[in-house]
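J.: Give the three-dimensional model of this entry:
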Amino acid sequence: LVAPHHRTRTPGVALVGGGPGDPDLITVRGRRLLAEADVVIADRLGPRDLLAELPPHVEVIDAAKIPYGRYMAQEAINNALIEHAKQGKSVVRLKGGDPFVYGRGMEEVLALAEAGIPCTVVPGISSSISVPGAAGIPVTHRGVAHEFTVVSGHVAPDDKRSLVDWPSLAKLTGTLVVLMGVDKIGKIAETLIAHGKPADTPVALVQEGTTAAQRRVDATLATVGETVRTEDVKPPAVIVIGAVVTVGPEVLA
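T.: Below is the predicted model of the structure:
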């Protein structure tokens, strides 16, 4: 981090994508803004190790522990960002991955804009690509997959709140990357098979990717639901479905 005597101040809020977990995978700009911050509001996911490097005067707030009373949690986070920025502080909102990939980043940008608070968005490395790569899985590969699709699995395919067209996804020949889907993967696999995806399609689950605790578990669509239970796979984990799962050398797995 930048030495204290080199600190400059960036007014307002910086929405920083911290990357998939390894503290070395945050961008140079994101790391610089962290070093300049007065206040850091951090998510559970992302490079938490970087917070230990901050100077003692920096106020670090765990977003999950912001009291929200009559407010929704996200609304309370928005209000905290606005409150600290209005006090003239340099605020960093540290998120895992990229702020705009299932990170609710735009909700915060809109709230800040409405309050007249300047906001800088710093893209981050998304776990959807980097975590498979760290486990030796390319999301595209010549002659194997010319496309990849990233989808949220936080609601089941049969949930009326789902916005995902699972039948169409089952017909794609490329790679399917599922985020936030560990507890729903059995149902997701059943749905994909029901709509024509071969049951023997390879699946890899990469738990806590890019960190020292990274773990890869392989299965197929037919077995992945049971494999998650027997192998006790826990979030956060990125799920990769498709032929690319098997193209890498075992030494990278």
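
J.: alpha carbons only for contacts and neighbour counts from here, please
T.: Fine.

J.: Can you report how many residues neighbour residue 8?
T.: Neighbours of residue 8 under the rule other C-alpha atoms under 10 Å: 14.

J.: From residue 2, how far out is it?
T.: Computed as C-alpha to C-alpha, to the nearest Å, the residue 8 to residue 2 distance reads 10 Å.

J.: what residues are shared contacts of the two?
T.: residue 36 (C-alpha atoms under 8 Å, 6 or more residues apart in numbering).

J.: I'd assumed residue 178 was in a strand, is it?
T.: Yes. Assessed with DSSP: H, G, I helix; E, B strand; the rest coil, residue 178 lies in a strand.

J.: so it sits right up against residue 155, yeah?
T.: No. When contacts are counted by C-alpha atoms under 8 Å, residue 178 is not listed as touching residue 155 (11.4 Å).

J.: one more to line up against the first:
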Amino acid sequence: MTTLLGIDLTDRPVLVVGGGPVAARRLAHLRDEGARITVVAPAVCEDVVALLDDVRWEAREVREQDLDGMWLVHTATGSPLADAEVAGWAAARRIWCVNAGDATRGSARTPALTASGEVLVGVVSTGAPDPGRTAAVRDALAEHLRTGADLRRRRRPPGAGRVVLVGGGPGAVDLLTVRGRRALAEADVVVADRLGPTPVLDELAPDVEVIDVGKTPGHHAVPQHEINRILVEQAQRGRTVVRLKGGDPFVFGRGGEEVLACRQAGVPVEVVPGVSSALATPAAAGIPVTHRGTTAAFHVVNGHAGLDEAALTVLRDRSATLVVLMGVSVLAELVGTALAAGVDPGTPVAIVEEGTTARQRVTRDRLDAIAGRAQAVGVHAPAVIVVGAVAAPGLLEAGGAGDAGVRREPGSDETLGP
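T.: Take a look at the predicted model:
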């Protein structure tokens, strides 16, 4: 029966016989594994030529003594007779051999591989070779690894603790990145915010510890210094800690402070970027933050910090779209500042609540009316505020201003109302 072995080929000599496309594919994998590769073939294809900086090529027919000292032989000459002869030489020397011409006549088989973090999964057929079937099984396993397999370490070597800051995206679970899902699958502890793809926490194994440090407007139940302490302390216990944050960790997420806290404590830390709410939430509502002929730049601000001169210049000159995060509770103050600074009262504004989720809602109006409209309809956080010509309704409708590729000017209440 065929068995599957995890063989470390790092810095070990491997012989590849043949120079065609099959050999090229094997060479790429062997190179990535760190093997010391010798290719023996009278001629090689362009794909092999592209790899010659990493391998040694003998431009001739293979000889039996070429196998001396090799750990693995891979034969892919395109000739079943030549492949069988090399496989026979390998068997006589007790060297593992993959026979690309006839897998049943080699002593090893190349598995269909998929990887997730430190876990490598290989699929081989124990009967007649069937590459299509093994690839289909591999792909099914890869999907499982991406979306919910438990990949936690059961044996933790000393000092194995680490922290992974994961950007969870704007809210929809399927906008969490593949790398972010993999980090969650490896987590012993998840330190989670209120925002982001919180339903994904229901997919974790029951014994994964979830620590809720979510903040609500005006109420920080767990202050940042305490969050930093939790991350460091949990990692120092040898655990893999995922800090699950909404959006991207480095976009008003205080991820930089958490990275610094870990590094100052000597704790390994990694950052997994996330889909930023500043871009994804408007996009989910059909609002492009840039649009040819309308605006070619955007400016992102934290609403609680107010509107600085750069943001006001953007609004007065209509030189870019202004995207405001965490601004719902201070919307009236932001509008007052903008109007006092001379921003056109008719500037279009759109507020997107709970973007990318089933509860998404868009509220639009002119700058001088948006605060009253938001209060009337009960706009609440989390929401992203978009200010500028791109927020006007109908921009992306056929025949609209955006369709014509010209700048859309602010219009009347009829244009900007619901």
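
J.: one step back: between residue 178 and residue 155 of structure 1, which is the more surrounded one?
T.: The neighbour comparison of residue 178 of structure 1 against residue 155 (other C-alpha under 10 Å) goes to residue 178, with 22 against 17.

J.: Sketch out the helices for the stretch 51-200 of structure 2, chain order is fine.
T.: With DSSP state H, counting those that start in this stretch, the ranges of helices along the stretch 51-200 of structure 2 come out as 80-92, 131-147, 178-185.

J.: Out of the ones you listed, which one sits most buried?
T.: Each of the helices of the stretch 51-200 of structure 2 was scored by mean neighbour count; the highest is helix 178-185, a mean of 22, by mean count of other C-alpha atoms under 10 Å.

J.: so it aligns onto which residues of structure 1?
T.: On the basis of TM-score structural alignment, helix 178-185 of structure 2 is assigned to residues 28-35 in structure 1.

J.: count of neighbours near the aligned partner of residue 255 of structure 2 in structure 1?
T.: Correspondence of residue 255 of structure 2 to structure 1, assessed by TM-score structural alignment: residue 105. When neighbours are counted by other C-alpha under 10 Å, residue 105 of structure 1 registers 18.

J.: what sits against residue 105 of structure 1?
T.: 15, 99 are the contacts of residue 105 of structure 1 under C-alpha under 8 Å, 6+ apart.

J.: Distance-wise, check it relative to residue 21 of structure 1.
T.: Distance, residue 105 of structure 1 to residue 21 of structure 1, by C-alpha to C-alpha: 18 Å.

J.: residues near the aligned residue in structure 2 for residue 13 of structure 1, how many?
T.: Using TM-score structural alignment, the partner of residue 13 of structure 1 in structure 2 is residue 163. Residue crowding around residue 163 of structure 2 was assessed by other C-alpha under 10 Å; the count is 27.

J.: Residue 163 of structure 2 reaches residue 231, doesn't it?
T.: Yes. In this structure, residue 163 of structure 2 is within contact of residue 231 by C-alpha under 8 Å, at 6.8 Å.

J.: Quickly list what's touching both of the two.
T.: Contact with both residue 163 of structure 2 and residue 231 is made by residues 241, 243, 262, according to C-alpha under 8 Å, 6+ apart.

J.: How about the last one, nearest residue that isn't a chain neighbour?
T.: So that's residue 262 of structure 2. residue 232 (5.9 Å; C-alpha to C-alpha, 6 or more residues apart in numbering).

J.: in what helix or strand does the one you found lie?
T.: For residue 232 of structure 2, the host element (DSSP states H and E) is helix 224-236.

J.: Quick check: next helix or strand after that helix?
T.: Counting by DSSP H and E, the element after helix 224-236 of structure 2 in chain order, helix or strand, is strand 240-245.

J.: start to end distance for stretch 161-179 of structure 2?
T.: Termini of stretch 161-179 of structure 2 sit 19 Å apart (C-alpha to C-alpha).

J.: who's in contact with the residue nearest the centre of structure 1?
T.: By C-alpha atoms, centre = their mean, the mean C-alpha position of structure 1 lies nearest to residue 97, the distance being 4.2 Å. The contact partners of residue 97 of structure 1, by C-alpha under 8 Å, 6+ apart, come to 17-21, 46, 103, 124-127.

J.: okay, the helices of the stretch 51-200 of structure 2 in CSV with distance to residue 31 of structure 2 next?
T.: Shown next, in CSV, are these (distance: least, C-alpha to C-alpha, whole Å):
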stretch, distance to residue 31 of structure 2
helix 80-92, 21
helix 131-147, 21
helix 178-185, 24
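
J.: Looking at those helices, spot the one closest to residue 365 of structure 2.
T.: Residue 365 of structure 2 sits nearest to helix 178-185 of all the helices of the stretch 51-200 of structure 2, at 36.4 Å, using C-alpha to C-alpha.

J.: Once aligned, what mean separation remains between that closest one and structure 1?
T.: For helix 178-185 of structure 2, the mean deviation from structure 1 after alignment is 0.4 Å (mean C-alpha distance after the TM-score superposition for structure 1).

J.: Contacts made by that helix with the rest, please.
T.: By C-alpha under 8 Å, 6+ apart, helix 178-185 of structure 2 touches 116-117, 145-152, 164, 166-168, 190, 204, 242, 272, 274.
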